[in-house]
Every structure is written in structure tokens, then in C-alpha cells.
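**Student:** The amino acid sequence is not available; the structure is as follows:
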């Protein structure tokens, strides 16, 4: 989950009123921000663990399979797991260009949303006839996820505590009251009640949706799914990029042929074979080109998301957007008492440039850490996905100032980790699906920050699509309809920059949208995360 970036030009727009967090950036002393960030590791907190599993060896020889899954994030892992659960006799091969869970699946906030449409209001705009059924399917999806984790013994700290949206500005209070009136199953907190629930001088009200989302440790979810796949017999090869895909034959003899080798922008090169053709599974193996191999498959599922699609006609339907997060050191008992937060909800705020934050238990100390992320959403000209974009000091400083203004009682707190990375956003803000090669290949992309939960639903859709049979899922509008594509740069870049500027202006003007945002909304096209 993310929101729009703030530019120096926007800061200079004196006609607009500054938001609470813009003022916080000026009020929190620079020295305090510097001290809080000093020594923070430039890596995902979730992935920085001694429990990180060793990678499976690269694919080094030609092979055949019933189902080839390209991509070892959540979408690919869920596809492989569900495929084996549906048909244990089916041979399933999963290829990952780096290591399982290394990208968005290992560096997100760990929010498992029940929404398949990036919120009910967005669903009403794009698929109004299906939104009630999709809400049901979304809740069912998270419950089935919970059951799957229990069945396979996947310990990823799953907690279904819901989402608490906190009002930071005066106009947020009215928004939350209206939302509570529409859904009386939620719990509304006035200012006194929200302070008793979670103490922050910025909070003016709150709305708790008890069932909107669960929380997980995202890396442990990916690693647990990997172990479950291997146990069921899925063949997994990491550090193996797929560079080409084509159909051969016709009729019942039609097959897909995938070639491996080469590099993909944004994915580190695979390790070179070690002496004596051994592979030690270490993370420090010298980089080089893995041996080429050819995979012949009956069906293919593409789960590469933000990275280059092997279906060239689909490239304009997503843009890569960079999101950033911080994690604190473990809190002391006194600090935990000073905040409250005993019911451990996931938190966010209603602005266009919104934050997401949550507690997570440190496994060594048993104390609580806080993850704090979002606000800036950064698009780089040319749709580039590059490792150097994962670090953005100006955003880390901004997030640190916002955090310290939110919880000033945590004076002296330090952040141990700071990181970022790309997600794939589409113009309707929720996943879309493609098929190719006469139905032998299916692809999902465009999760726009809510893929932790929706990726499991997408896996079921993808398997139904490549089966060639009509099901309830394949007939849904969200499956049959694509979002509007983004134009190529420089048009896309200019449109995104204008949209971000107008989102900032709307935040400053009490949520009131200008002509540009109303126009793009009417088109069903926007920029969000």
C-alpha cells in the first residue's frame, strides 16, 4: 500500500494549506531525524533473517512439465501449491529469476486485504454488478488462506485483527463517520476513544473494520509456501530467468517452449555454476550467466508482475511504482505501554498520500517493533525497474519525521531497517488477467499494493484459465475485462506527475478534488497503490 509523492514545487505552492504531516517535516528537528535513521540497514527487515532458506539450484538441463510457473513471488507460489493440491499427479515446475520471495513478496507491509478490488468504492466504479460477490469471494479467500497455512504448518504470524483507519485532519473525521454510517459493523472511535485505543497526539478519530485485513510476516509466508510446494512435489529452480516463450505444434499436440538464460532488468544475474558442478545454496555465490535450458510445458502461468512480461502486447497495462518503509528497533515495555495498541490492528490514514503501519513481534526479544511505510509513490521515467531505486534517503527522512510526530512518546527510538522496491500498478488498481497462445498461457498482474491476499485468488483464476474450462471465476468481469492501458512515456510520465500534484493539492484542501482528478476518475483511470 502507498500514496503520491511530494515535490519541492508543491511545497512552494503557498496558496494551499499544509497538511499535518507536511508541518511535521518542518517541526521535527533534523538532528532527531538523523539520529533515528543512523545505522539503519538498507534491506527489508523481513528478509534480513537467519531463517532465510537456501535457494534451490538453477535449472541446468532441458526438461518437460505439465505446468510451468514463471515467478517465485506469491502469485507463482500459490499457483504451484494449489495446482498440486487440485491434482497431486500433475508435474509442476516453478522457475524464479532470483530467490523465492525476494522482491515485492518479501518487502511489503504484510497486510492481507479481503478486498479484491482495492476497496469497495473502487469496485463499484469498475465492476458494480459484481462487487457484492467479489466481497464474498475476498473474505472467503483470506479464510481459505488461513486454513491453508494451518494445514501446511506455515508459521508466518498470521493475525486477523482488521484495519483501523485514523483521522489526522478535521475532514477525515467526517469521512470516517460517514463510512461507519454505511457499515455499522465497523467500530467508530471519537477522539477520546481513539487515544485510549492507540495514543497519538495526531489522532482525532478512528474507524475499525474488524475483518478488512489480516497481518503476516511476508517473507515467512513466501518461505512457508515454498516449503509446502517442495513437500507436495513441486520442482523449484531459483536463479533461473526465463528469456523466451513460444508455442509449438497444434491441437492436442500443442506445447509451450520456454528458454532460460540471460538477464531481466531489475533481477540480479543468476549465479555461475560452481566448480565440480556443485551448488552450495549460499547467498554470496559469484554472479554470472546460468546455463541455458529449454522447458517444454503443456501449460504456462506467468507470475512476474512488475518485471518484464513475456507477453509483449501487455507492457502498457502496468507501471512500476516504488514504495518505501522503515522498521523500528524493539520497543521497551515502557514504550509499548505509552502507545497502547493492544488489539494490534493494521493502521492507515485516509489521505491520498497515506501511510500504512503495524506491529510485528521481534522473534529474538519478544518485544514489539513498528513498521511504518507509504506516503511517497515514485515513478521513474521509462518504466525502469532498477536496484538503485530501492533506496531513497529523502523518503526515509520524510517517513521518519512523520513517525516521530505520530508517536512523540517514543523519543530516542531508532530505525534498524530502511528499504523500498517496485510494485506493479494498473489504472483500475486491482489485478487483471491475460491469456495467450491459444489459452495455453495465462498471466496476472496489476495488484497495486494489495497482492498479499489477492495473489491467492489470482492463482485460482489462472489455473481455471489454463484448464480451458469455463468456471465462475473465468466468467467474472474482473477476469474478462482489462483496465485501460497507460500511454508510453513521456505522456504517461507527465500524466502521473500531474495526477500526483493534484492529489497533493486535494489533501491540502480538505480532500476536495480538482477537475483533473474528477476527469481521470470518470474515465476509470488513475494512479494509486
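**Tutor:** Here it is on my side, so go on. Keep in mind that this is a model prediction, so the values were computed, not measured.

**Student:** CA only for contacts and neighbour counts going forward, please
**Tutor:** Noted.

**Student:** Pull the residues that contact the helix ranked longest in the chain.
**Tutor:** Using DSSP state H to define each element, the chain has its longest helix at helix 131-152. Identification of contacts with helix 131-152 by CA atoms under 8 Å, 6 or more residues apart in numbering yields 112-117, 120, 123-124, 155, 158, 228, 453-454, 456-457.

**Student:** and those, which are buried?
**Tutor:** 112-117, 120, 123, 158, 228, 453-454, 456-457 (16 or more other CA atoms under 10 Å).

**Student:** Now intersect these with the helices, please.
**Tutor:** Among the buried ones among the contacts of helix 131-152, the ones falling in helices (DSSP H) are 120, 123, 228, 453-454, 456-457.

**Student:** So which of these is the closest to residue 40?
**Tutor:** residue 453 (29.0 Å; CA to CA).

**Student:** okay but the closest one is in contact with residue 110, surely?
**Tutor:** No. Counting by CA atoms under 8 Å, residue 453 does not reach residue 110; the two are 9.4 Å apart.

**Student:** which ones are touching the closest residue in space to residue 186 that isn't next to it in sequence?
**Tutor:** Nearest residue to residue 186, sequence neighbours excluded (CA to CA, 6 or more residues apart in numbering): residue 209, at 4.9 Å. Residue 209 makes contacts with 162-164, 185-187, as judged by CA under 8 Å, 6+ apart.

**Student:** Now do residue 209 against residue 160, distance only.
**Tutor:** Going from residue 209 to residue 160 by CA to CA, to the nearest Å gives 11 Å.

**Student:** Pasting the second one now:
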């Protein structure tokens, strides 16, 4: 059993050799901070559209070290703000356009990875949210995509299924294969990547690192949860932890009973988010929220390991599928949450940004990369007219209000789920 690997996904790739760091001061047209999906997709579409640009990507560790190398592997059309809420603020047409663009991004990830020869185990089987209790059934039975118990169980044969909500707009994939393959693809397009180069400060026209300064016409902030560690940005995004486990490969008879034949991703209708997928090598990779937010938006490696959360994930997996599966990996890390839960992309005064995906960033980062490319190239497109373009979330409250508010909300969510279970007993 391995517990020290950054994630199952990264461990499965073998040893990772870092690219050379920034050798000193340099000049570029575009300097991108962050070597995850957002930064790399931005570099990819920029280099495709304008190969003459000098593009530099700066990464503190190595490409995929953050959420891009450890997430649940859902390329989904999910957006943390409902279409109804978007419609009230931006109108129904723009709200619908936002959701259509995200759904199309699921296919764009598949198209682009196939075109670049990135074998990331992409499988567009859709996603199912199981209904497994009376309270969940009351909330879900009139929602779009509702399936009765028989149809839902045929997709995912979990215990106690009363129904389910199915959407075709999701693909399961291997997140580390995607991010590492994408880094190689942008290098082939002429983009320079410097790893082991920690960004200290962003300013108009330059990025200051511990290894030198990059002067650039456009600076891109694509740090997601690590934004909180950047000078002047501590309250922009709250780093909230999500943890995962992965089983050993499971036998054929288990999959005959459970299904997920097209590698549909799965969750259920509880309030505390859980998420899982059947991996290409027949494991269950399963995660959820519930780990505490740390005072002052601190992000530390030791926060990735919370034994009580791992134990809760294992119990949930056992309860879902009626199996005491051997757990091979445990890992976790932070994701970025804006104060209004609204992801955003934008460009102002030479500084571009994207992020705040609230855990649904695999496909959204692709859309963000395409949108940032259009903004940087000063092109007005359907993407630059989407509601999240130019959006600015208000900042999180200072401490201790931020710590109290986030952890109280996490606790309240867990208590509401416990109340639903007691009423169903």
C-alpha cells in the first residue's frame, strides 16, 4: 500500500523529472503562472492561434503537482452556479450559453487530446447522481434527467437505489496523464515551461519569482487554490480540501454486479459532495469533501492527509457498494472557492486570470484556456461574451470570520445529511 505518493494518478506514471527552472531574468509576450490545466490550455490555444508569440509557463513544482494531477478525473459540464441563478443575473440566453459552452468543453477535451496523441483514458460515459433515500428522492424526482430505480441501478448497481439523475455531459479520464501530456504538447508548439520556479508576485508587465523576473506584455494568473499564497491575493480564493482514496483493481464479478460499463462517473444526492469513477484499470477512485478549512488560507502538504476523512470515505464506499475493498492509495489537496462560488476568467490592465472552479475544473479549465486566448488576442467571440468573462467575486472575509464561516458551513452540511439519514431509518 502506498500513502506517500502525491496521488494515485501521479504515482501510476512513475518518477517525474522536473524541467529546468527559470535561469534568470527574461522577456516574453505572455507569462503564465501555474502549470496546471488552466495555464497549459491557455498556452496551448494561444500557441495554436499565434505561433509567433513568446509564451513562458512558470510552475512552482512540476506540471500537475496541484489539483490537475490529483482530482477525481471528471471532465464534466457541471457549473457551481445554477442556470436559474445565472439567468436572474445575466438573462436566460447568456445563462444557457454558459452551460452549453461547458458541455461542449467535455467534447473539446476529448477532441484535443486525441489530436495531440494524449492517451488519458478518456471515456465519455456520462455521469449519474444516485438517489438513495426518501429525502433525496423528494428533492430529485422532478429534476431533468431523472431515472427510476431500475434504470439508475442498471447504470450503477449501488445499494438502496431509489432513482438517479443522469447527464451525458461527462467523461472519465486519468487527470495526471492529461496534464503531463498537455505539457508535452505545448512544448512541441514552442512554449517554454520552467518548473521548480515559485512565483512571488505579479505586477502589470512582470512576474517576480525566486529565480528571476519575467517581463511580459500579458501576465496570466492560473494558480487556482494556490492563489491564496500569492502576495496580495490571500482573500481572493479560499483553499478548501478534498480527499480521495483508490482501491486495488477489483474483480470482474464486482463489475458485473455494479456496472459502470461505460465508465460513467458517479455521486449521489447527499449534500456533502462525494464523487467517484471506475478507472481504466478497474479500480474505484473515490473522493469527497469534509476536511477542514485551515486558518489563514494555509496550504501545507500535511493537510493532504486526514485519517478520519479517509476512514469516512472508506465507510461510504463500503455502504455504497457492499464491499470491503482493499484501499491502495490515499491522497488529497486544496481546491479554490470564490466567495460567491462563481468561477471567472478575465483580462484587465495586462493581467489575466482564470479559476475558482469549486472542484469542477477539468472541462472548465479547457473553456477558460480558450477564452483567455481570445481575450489576450483581443478577439471578441462567443466565449468572451459568456457570463463568467470579466466577473469579479467579492473577496472573502478577513480571519477569523473566514475560518468560522467556512467550517461552520461544512459542519452544517454534514449535519443535514445525518438528519436525512435519521429520518429515513
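**Tutor:** Received the coordinates, thanks. Every value quoted in this text rests on a predicted model; they were computed, and no experiment measured them.

**Student:** one step back: going by distance to residue 73 of the first structure, which of the buried ones among the contacts of helix 131-152 of the first structure wins?
**Tutor:** Distance ranking of those against residue 73 of the first structure, using CA to CA, places residue 456 first at 10.8 Å.

**Student:** Tell me which residue of the second structure lines up with that closest one.
**Tutor:** By TM-score structural alignment, residue 456 of the first structure lines up with residue 366 in the second structure.

**Student:** which residues touch that match?
**Tutor:** So residue 366 of the second structure contacts 37-38, 41-42, 105, 108-109 (CA under 8 Å, 6+ apart).

**Student:** where's it relative to residue 312 of the second structure, distance?
**Tutor:** From residue 366 of the second structure over to residue 312 of the second structure (counting by CA to CA), the distance is 32 Å.

**Student:** And for residue 244 of the second structure?
**Tutor:** 11 Å.

**Student:** Look at these two and report which has more neighbours.
**Tutor:** Neighbour totals were compared for residue 244 of the second structure and residue 312, and residue 244 leads with 28 against 13 (other CA atoms under 10 Å).

**Student:** Can you tell me the closest non-neighbouring residue to the more buried one?
**Tutor:** Per CA to CA, 6+ apart, closest to residue 244 of the second structure is residue 287, 3.9 Å.

**Student:** May I ask which helix or strand encompasses the residue nearest to the spatial centre of the first structure?
**Tutor:** Residue closest to the average C-alpha location in the first structure (CA atoms, centre = their mean): residue 449, at 3.8 Å. Using DSSP states H and E, residue 449 of the first structure is not contained in any helix or strand.

**Student:** Once aligned, what mean separation remains between the longest helix of the first structure and the second structure?
**Tutor:** Comparison of helix 131-152 of the first structure with the second structure after fitting gives an average deviation of 1.5 Å (mean CA distance after the TM-score superposition for the first structure).

**Student:** What is the distance between the helix or strand following that helix and the centre of its chain?
**Tutor:** Sequence order places strand 163-167 as the next helix or strand after helix 131-152 of the first structure, per DSSP H and E. On the basis of CA atoms, centre = their mean, to the nearest Å, strand 163-167 of the first structure sits 19 Å off its chain's mean C-alpha point.

**Student:** okay, and strand 163-167 of the first structure goes to which residues in the second structure?
**Tutor:** Going by TM-score structural alignment, strand 163-167 of the first structure lines up with residues 127-131 of the second structure.

**Student:** Just the residues contacting that stretch, thanks.
**Tutor:** Outside stretch 127-131 of the second structure, the residues that touch it by CA under 8 Å, 6+ apart are 137, 140, 152, 155-156, 161-171, 264-269.

**Student:** Show only the entries of the residues you listed found in helices.
**Tutor:** In this view, the contacts of stretch 127-131 of the second structure that belong to helices under DSSP H are 137, 140, 152, 155.

**Student:** Against residue 390 of the second structure, how distant is the second one?
**Tutor:** In this case it means residue 140 of the second structure. 33 Å.

**Student:** Looking at those two, which is more packed in?
**Tutor:** Remark: of residue 140 of the second structure and residue 390, residue 140 carries more neighbours, 20 against 17, as counted by other CA under 10 Å.

**Student:** How many neighbouring residues does the closest residue to residue 137 of the second structure other than its chain neighbours have?
**Tutor:** Leaving aside its sequence neighbours, residue 137 of the second structure sits nearest to residue 131 (CA to CA, 6+ apart; 5.8 Å). Residue 131 of the second structure has 28 neighbouring residues, counting by other CA under 10 Å.
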